[in-house]
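> here are the coordinates; sequence isn't available:
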C-alpha cells in the first residue's frame, strides 16, 4: 500500500505540483497574458485583444506598457485599474508638440504608427497647437507631485495613447512612476497583423525620424 502511494506521488502529485509552481513563478516574475481594455491604443491594439506582458524588459521610448493607474490618474473611474499606453518620454527628456509634430529633446519623433488625424487634432485636443511638458504641468489638471516640470523626473515616464483623441493619458494627469508599471506589451506570434507587431514590438528601434 505504501509503495503504491509513493508511486502515485512520483507519477502524479509531484509533477503536477512542480508544473503549477513553475507556472506561478513565470506569471509572477517573467511573462503573463493580458487583455487590452478599451480603444486608447487603436489602431495598433484592439479592445479585448490578448497580448503578452513581459515583466523582465527594460523600458524605452516607443514601448507600450501596462501600469496600475490607481495612484496616477486622480480621475480614475470605479472598477478601472490598468492602463495601456506608449512611452514617449523617459527620465531627463523634454517633450513638446507643435503643428502635428512631436519632439523629444528637440528631435522629431517618428509617428508613422498613427494616422494624421491622431497626430494633429487627437494630440492637440484641449491643449492647443503647441504645448510642452512645462505648459502641461503648469495646469491644475496634473497631480501636485507632477506639476511644474520641464523634463521627465527620475523614476518617471511620460506616456500617451495611440488613439489620442480618446486616450486619457499623461497629457491629462502627469507622469507615471516606474514602480507602478506592470510590464511591457508584446503582440504575440499568433497575431497575424504584422503592422501591429511592428508598431508595438519594434517602435523603440525607430522612435525618431531619420
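Nice, thanks for sending it over. Because the structure is a prediction, the values reported are computed rather than measured.

> Please make it C-alpha for all contacts and neighbour counts, starting now.
OK.

> Need the three-state assignment for the residue nearest the centre of the chain.
Nearest residue to the geometric centre of the chain (Cα atoms, centre = their mean): residue 65, 2.2 Å. Classification of residue 65 using DSSP: H, G, I helix; E, B strand; the rest coil returns strand.

> tell me the contacts of it?
84-87, 181-185 (Cα atoms under 8 Å, 6 or more residues apart in numbering).

> Excluding chain neighbours, what is closest to it?
Excluding its sequence neighbours, the residue lying closest to residue 65 (Cα to Cα, 6 or more residues apart in numbering) is residue 184, at 4.4 Å.

> What helix or strand is that neighbour located in?
Assigned by DSSP states H and E, residue 184 belongs to strand 181-186.

> Please compute how far that strand lies from its chain's middle.
6 Å (Cα atoms, centre = their mean, to the nearest Å).

> Flag every buried residue along the helix or strand hosting residue 200.
Using DSSP H and E, residue 200 sits in helix 194-201. Using 16 or more other Cα atoms under 10 Å as the test for burial, helix 194-201 gives 196-197, 199-201.

> Then stretch 26-41?
Within stretch 26-41, judged by 16+ other Cα under 10 Å, the buried ones are 31-32, 36-41.

> hang on, the earlier thing: ok, so of the buried residues of helix 194-201, who is nearest residue 20?
Nearest to residue 20 among those, counting by Cα to Cα, is residue 201 at 29.0 Å.

> residues contacting that closest one?
By Cα under 8 Å, 6+ apart, the contact set of residue 201 is 63, 185-187.

> quick check: angle from the longest helix seen in the chain to strand 181-186?
In the chain, with assignment by DSSP state H, the single longest helix is helix 14-29. With axes from the mean of the first three to the mean of the last three Cα atoms, to 10 degrees as the basis, helix 14-29 and strand 181-186 are set at 100 degrees to each other.

> and whichever helix or strand comes after helix 14-29, how far from the chain's centre?
The helix or strand immediately downstream of helix 14-29 is strand 31-35, counting by DSSP H and E. Counting by Cα atoms, centre = their mean, strand 31-35 is centred 13 Å from the centre of its parent chain.

> put this beside the first:
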C-alpha cells in the first residue's frame, strides 16, 4: 500500500514539475531570434533573446509580434502608446509635443556621414497609421532602431495590443553581449 502511494506521489511531483517548466517556457522564457537588420545597432541578425508575455508594454520597450506583411515574428521598439501624438522633426522625436531623447540611437547617428537624418520627418497623419492624429486605444506605434532600413508602423500602421506576443528582457546570444536589456 505504501509503495502505491509513493509511486503516485512521484508521478504527481513529475507532473507538477513538467507543468511549471511548460509555464516558464510559454510565458517567461520564450526564445526569439532576430531576423534582419531593422533593429541595429541594438540587435543584430541572429541575436537570441528571451521575452515575457507576463509584462505589460511600456514606452520604449522592445516588443515582438507577427509582421502584418507575412505573419513572421518581428522585433520593434514601442514608441507610441494609446492616446499619444507623435512626430519626427529634424531627427528629433516628439511625443505629445514633448522632445524625447533616444539614447539607444546616439552611436548610430554619430556614425552617419552622409549628412542625412537617421529618421526622416513624419507624423501619424502622413504615415501608414494616418489619418489618425493620436494612437487609438488598444494600439501601439512601433519603430525599428535602424530607421533607414526598418519596416515599421510608418509603413504598416499600428500594432494591436492583442498581437504583441511579448516584451524582450534578456539577450542570451551572442555570449559577448549577454545580459538584461
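Cool, the structure landed. Being a predicted model, the structure only gives us computed values, none of them experimental.

> Can you point out the buried residues in the helix or strand in which residue 135 of the first structure is found?
Element membership for residue 135 of the first structure, per DSSP H and E: helix 133-136. By neighbour count with 16+ other Cα under 10 Å, helix 133-136 of the first structure contains the buried residues 133-134, 136.

> And for stretch 150-164 of the second structure?
150-154, 156-159, 164.

> Take these and lay them out in CSV including secondary structure and distance to residue 15 of the second structure.
Output for those, formatted as CSV (DSSP: H, G, I helix; E, B strand; the rest coil; distance: Cα to Cα, whole Å):
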residue, secondary structure, distance to residue 15 of the second structure
150, coil, 44
151, coil, 43
152, coil, 42
153, helix, 43
154, helix, 47
156, helix, 44
157, coil, 44
158, coil, 41
159, strand, 37
164, coil, 30
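
> if we can go back for a sec, pipe the buried residues of stretch 26-41 of the first structure into a markdown table and attach distance to residue 155 of the first structure per row.
Shown next, in a markdown table, are the buried residues of stretch 26-41 of the first structure (distance: Cα to Cα, whole Å):
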| residue | distance to residue 155 of the first structure |
| --- | --- |
| 31 | 22 |
| 32 | 24 |
| 36 | 25 |
| 37 | 26 |
| 38 | 27 |
| 39 | 27 |
| 40 | 24 |
| 41 | 24 |
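
> about what we covered before: who wins for neighbours among the contacts of residue 65 of the first structure?
residue 84 (29 neighbours; other Cα atoms under 10 Å).

> Could you report the distance from that residue to residue 64 of the first structure?
Distance of residue 84 of the first structure to residue 64 of the first structure, given as Cα to Cα, to the nearest Å: 7 Å.

> Then residue 34 of the first structure?
Counting by Cα to Cα - residue 34 of the first structure and residue 64 of the first structure are separated by 13 Å.

> Residue in the second structure paired with residue 82 of the first structure?
Using TM-score structural alignment, the equivalent of residue 82 of the first structure in the second structure is residue 73.

> burial measure for the nearest residue to its match once chain neighbours are set aside, as a count.
Distance criterion Cα to Cα, 6+ apart; nearest residue to residue 73 of the second structure, sequence neighbours excluded, is residue 66 at 4.3 Å. Residue 66 of the second structure is flanked by 15 other residues according to other Cα under 10 Å.

> Could you check which residue of the first structure pairs with residue 66 of the second structure?
So residue 66 of the second structure corresponds to residue 68, using TM-score structural alignment.

> dump the residue contacts of that match.
Per Cα under 8 Å, 6+ apart, neighbours of residue 68 of the first structure: 81-83, 180-182.

> Throw those into TSV and include distance to residue 4 of the first structure, thanks.
TSV is the format used below for these (distance: Cα to Cα, whole Å):
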residue	distance to residue 4 of the first structure
81	49
82	48
83	51
180	49
181	48
182	45
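
> Closest one of those to residue 159 of the first structure?
For these, the nearest to residue 159 of the first structure is residue 83 (10.3 Å; Cα to Cα).

> Can you point out the helix or strand that includes residue 145 of the second structure?
Residue 145 of the second structure belongs to no helix or strand, assigned by DSSP H and E.

> Translate it into the numbering of the first structure.
So residue 145 of the second structure corresponds to residue 162, using TM-score structural alignment.

> Just give me the longest strand of the first structure.
Using DSSP state E to define each element, the first structure has its longest strand at strand 82-89.

> Just give me the match in the first structure for residue 170 of the second structure.
So, by TM-score structural alignment, residue 170 of the second structure is matched to residue 187.

> Now for that match, how many residues are close by?
22.

> swap in residue 5 of the first structure?
Residue 5 of the first structure: 10 neighbours (other Cα under 10 Å).

> so it, which of the three states?
With three-state DSSP as the criterion, residue 5 of the first structure reads helix.
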